[in-house]
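Novice: the sequence isn't on hand, but the structure is:
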């Protein structure tokens, strides 16, 4: 991928915080002159350079073997750096004298960004029309006002094929996309690695949004610390149509749009969802899923601050109990095997003889001449013979 490719890509995407084409052109020209080596990208990430972050995410999302090698080298460097800094941080904390001040911070005080390795990964899902984009923009801007740096990763498994949203993030979250303390991106293949890159670039809150339907909810739940389900202010048929599986994944259910004429409907929906959760097994003994009502527009029923307070409580409980560390370790194991599956598929697709056989077998499976399981076995057998020859 050459400089012209990246310049065009960045201008087309209108990268975050840049309001004019000339600004975008100037920053893109500056970027392509930067060091594109692993060390150069690492330096850019540490400095919070969003173009280094964009380039790094492009590498981890790429199926190009050379890009994958470079991406893995970069990720290894990041882990080494974080381990060193975490060790230094532990030593500093152990030798520091606790503050004796009992002054309480004001309501408008900035929150301290989460410590290295203590970033908060929040998954957000919900049916079409629930107001997810409005919520994420309001929530993201609220977090920025509190001193956090926020990344928003929209997980769209189809974007590897379709290119993602036609109009892009800027039409969905105009205010957040302009913030220098926020970063938005579509990802498809390697969301966990994209999260690691965002955290390395200093984004201490990572919002992972599901796009589309299907298995993306389960995939996101296996990435994040907390899975949040947004639902509309309605019950009855809406609740019946909600998949039981997604309710089982949820740590928090937010009845959105609890304002104006919809307040009564939102209250009724809260009661119904609370009742439904009684029949759902808790994910952990340390936390029982809750249902709250929120107005993304900051109505009298409570705004974004209510949602954030609940999320912070969850994070503090999970961290202090040790459950957060256990959960992330389990997630890393899940994603290791998913990555194995993904890379094996890449190897199969790169083998010309396997592709030829697969094409023939697909036609036979389509005509019901061969069972899909038998066809799969033949493809794997062909690949293994090629590996051993």
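Specialist: Received it, and whenever you're ready, just let me know what you need. Treat the numbers as computed from the prediction; the structure is a model and nothing was measured.

Novice: drop to CA atoms for contacts and neighbour counts, all remaining ones
Specialist: Noted.

Novice: the stretch 51-200 of the chain: strands as residue ranges?
Specialist: Shown for the stretch 51-200 of the chain, the strands assigned by DSSP state E, counting those that start in this stretch span residues 120-125, 150-155, 182-187.

Novice: ok, residue 73 touching residue 38?
Specialist: Yes. With contacts counted by CA atoms under 8 Å, residue 73 reaches residue 38, the gap being 7.0 Å.

Novice: between these two, which has more neighbouring residues?
Specialist: Under the neighbour definition other CA atoms under 10 Å, residue 73 and residue 38 were set side by side, and residue 38 has more, 17 against 13.

Novice: for the strands of the stretch 51-200 of the chain, which one ends up most surrounded?
Specialist: Each of those was scored by mean neighbour count; the highest is strand 150-155, a mean of 25, by mean count of other CA atoms under 10 Å.

Novice: related to what we said a few turns ago, can you say which of the strands of the stretch 51-200 of the chain is nearest to residue 228?
Specialist: If you check each of the strands of the stretch 51-200 of the chain against residue 228 by CA to CA, strand 120-125 wins as the nearest, at 4.9 Å.

Novice: other residues contacting that closest one?
Specialist: Contacts with strand 120-125, where a contact means CA atoms under 8 Å, 6 or more residues apart in numbering, come from 114, 132, 204-210, 217, 220-221, 223-230, 315.

Novice: quick one: that strand to strand 150-155, angle?
Specialist: Regarding strand 120-125 and strand 150-155, their directions subtend 40 degrees when assessed with axes from the mean of the first three to the mean of the last three CA atoms, to 10 degrees.

Novice: adding another structure so you can compare the two:
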């Protein structure tokens, strides 16, 4: 018997042909939509009409490092600028594991129940190895993300200072132009990012845990000096007594710090974000702060100083980008890196040569 004529025990039967799950017409429409990029004027008009999709696309433009997107992004920002600055900006930070996402969701839902429109700009840490980010804040805020009066935008921190997204400031303005009256900015965690966030918000809230231990006090000290309110989260179950004790200790510590220019005396409160307890008290304290600072004109003075600060930061950022993207500098920099590593030239002399070449 011819061996080739033997039938294999493994036989694949013809299956039932499956119908197309997506119509060809829909595919063509989606592809056409994706290819077409809206103009700056179209984005501005849509943002001013409260279109969240247009807002997301504009923020993507602003965050892009593509030089071609810079001009269009600036045009969008300029068009939205007259409609911005009509919100309150609240920075929220805390040690990892303190429950920032849970608190922001509970706080955001409470604010929308009061008729507020809330935008959450959450900065996600980027890996120093793969340079990737999880961007999971929308997943963690399941309820808030479905709220019509809320907008959540996670952004990768990239290589910016302490994890603050490079264009968070511009994103705030776009959110304000879209009609969001309360902007919440969540930082990566405890570090240098708090200084940058403090320079772009009106109110700075520090989330803490009860019984965290003295090992964190050195980290907290600088942040506590910037904080307008300290909230002891997870004050529930067996942790209620510890939270009350921590509240007393932090209140004592705050008395050691000098008086703020705002005339506001920072305070401490407790809450349970998961149980949604004490959230209303947090907002009441924030309202008291805004009433005081608007009355004594500190609110407007701080905003004006922040605008000047970000003018200088933007100039520095643009000079840095132009320097490192200059073709002549790219080649010369690599040559000088090798020379510096072999001690042929000092780092300072190499830097002087590079800058002299750049400004020639």
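Specialist: All right, it came through fine. Computed from a prediction, not measured in an experiment: that's the story for all the values here.

Novice: picking up where we left off before, now the strands of the stretch 51-200 of structure 1 in JSON lines, with distance to residue 22 of structure 1?
Specialist: Supplementary listing: those in JSON lines, determined by distance: least, CA to CA, whole Å:
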{"stretch": "strand 120-125", "distance to residue 22 of structure 1": "34"}
{"stretch": "strand 150-155", "distance to residue 22 of structure 1": "25"}
{"stretch": "strand 182-187", "distance to residue 22 of structure 1": "20"}
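
Novice: of all those strands, which one is nearest residue 294 of structure 1?
Specialist: Taking CA to CA as the measure, those were each checked against residue 294 of structure 1, and strand 120-125 came out nearest at 14.3 Å.

Novice: give me the mean deviation of the closest one from structure 2.
Specialist: Average distance, strand 120-125 of structure 1 versus aligned residues of structure 2 after superposition (mean CA distance after the TM-score superposition for structure 1): 0.3 Å.

Novice: so where in structure 2 does that strand end up aligned?
Specialist: Mapping strand 120-125 of structure 1 onto structure 2 (TM-score structural alignment) gives residues 88-93.

Novice: buried residues in the longest helix belonging to structure 2?
Specialist: Counting residues, the longest helix found in structure 2 (DSSP state H) is helix 298-324. Judged by neighbour count using 16 or more other CA atoms under 10 Å, the buried positions of helix 298-324 of structure 2 are 298-299, 302-303, 306, 310, 323.

Novice: who's in contact with the helix or strand just after it?
Specialist: From helix 298-324 of structure 2 onward toward the C-terminus, using DSSP states H and E, the following helix or strand is helix 327-341. Under the criterion CA under 8 Å, 6+ apart, residues 323-324, 345-347, 350, 354, 357-358 lie in contact with helix 327-341 of structure 2.

Novice: all helices for the stretch 151-300 of structure 1, in order.
Specialist: All helices of the stretch 151-300 of structure 1, identified by DSSP state H, counting those that start in this stretch, fall at 159-162, 174-178, 191-200, 216-221, 237-241, 244-249, 263-277.

Novice: tabulate those helices (CSV), appending distance to residue 149 of structure 1 and mean neighbour count.
Specialist: What follows is those, written out as CSV (distance: least, CA to CA, whole Å; neighbours: other CA atoms under 10 Å):
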stretch, distance to residue 149 of structure 1, mean neighbour count
helix 159-162, 25, 12
helix 174-178, 11, 19
helix 191-200, 10, 23
helix 216-221, 21, 20
helix 237-241, 34, 11
helix 244-249, 26, 16
helix 263-277, 31, 18
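
Novice: okay if I get these as a markdown table plus distance to residue 46 of structure 1?
Specialist: As requested, these are exported to a markdown table (distance: least, CA to CA, whole Å):
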| stretch | distance to residue 46 of structure 1 |
| --- | --- |
| helix 159-162 | 28 |
| helix 174-178 | 21 |
| helix 191-200 | 6 |
| helix 216-221 | 26 |
| helix 237-241 | 45 |
| helix 244-249 | 33 |
| helix 263-277 | 42 |
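
Novice: which one of those helices lies closest to residue 10 of structure 1?
Specialist: Going by CA to CA, the one of those nearest residue 10 of structure 1 is helix 174-178, 13.8 Å.

Novice: how big is the offset of that closest one relative to structure 2?
Specialist: Averaged over the aligned pairs, helix 174-178 of structure 1 sits 1.4 Å from structure 2 after superposition, using mean CA distance after the TM-score superposition for structure 1.

Novice: structure 2: matching residues for that helix?
Specialist: Taking TM-score structural alignment as the measure, structure 2 aligns residues 142-146 with helix 174-178 of structure 1.

Novice: distance between that stretch and the chain's centre?
Specialist: 17 Å (CA atoms, centre = their mean, to the nearest Å).

Novice: next: stretch 58-69 of structure 2.
Specialist: Centroid separation for stretch 58-69 of structure 2 versus its chain: 16 Å, with CA atoms, centre = their mean.

Novice: which residues touch it?
Specialist: 43, 70, 72-74, 76, 166-167, 170-171, 174.

Novice: one step back: list just the nearest of the buried residues of helix 298-324 of structure 2 to residue 281 of structure 2.
Specialist: Relative to residue 281 of structure 2, the closest of the buried residues of helix 298-324 of structure 2 is residue 299; by CA to CA it sits at 21.5 Å.

Novice: residue 203 is in contact with the closest one, correct?
Specialist: No. In this structure, residue 299 of structure 2 sits apart from residue 203 without contact. The criterion is CA under 8 Å, and the distance is 9.6 Å.

Novice: just the terminal-to-terminal distance for stretch 189-196 of structure 2.
Specialist: End-to-end span of stretch 189-196 of structure 2 (CA to CA, to the nearest Å): 12 Å.

Novice: buried subset of the contacts of helix 327-341 of structure 2?
Specialist: Among these, those that count as buried by neighbour count (16+ other CA under 10 Å) are 323, 350, 354.
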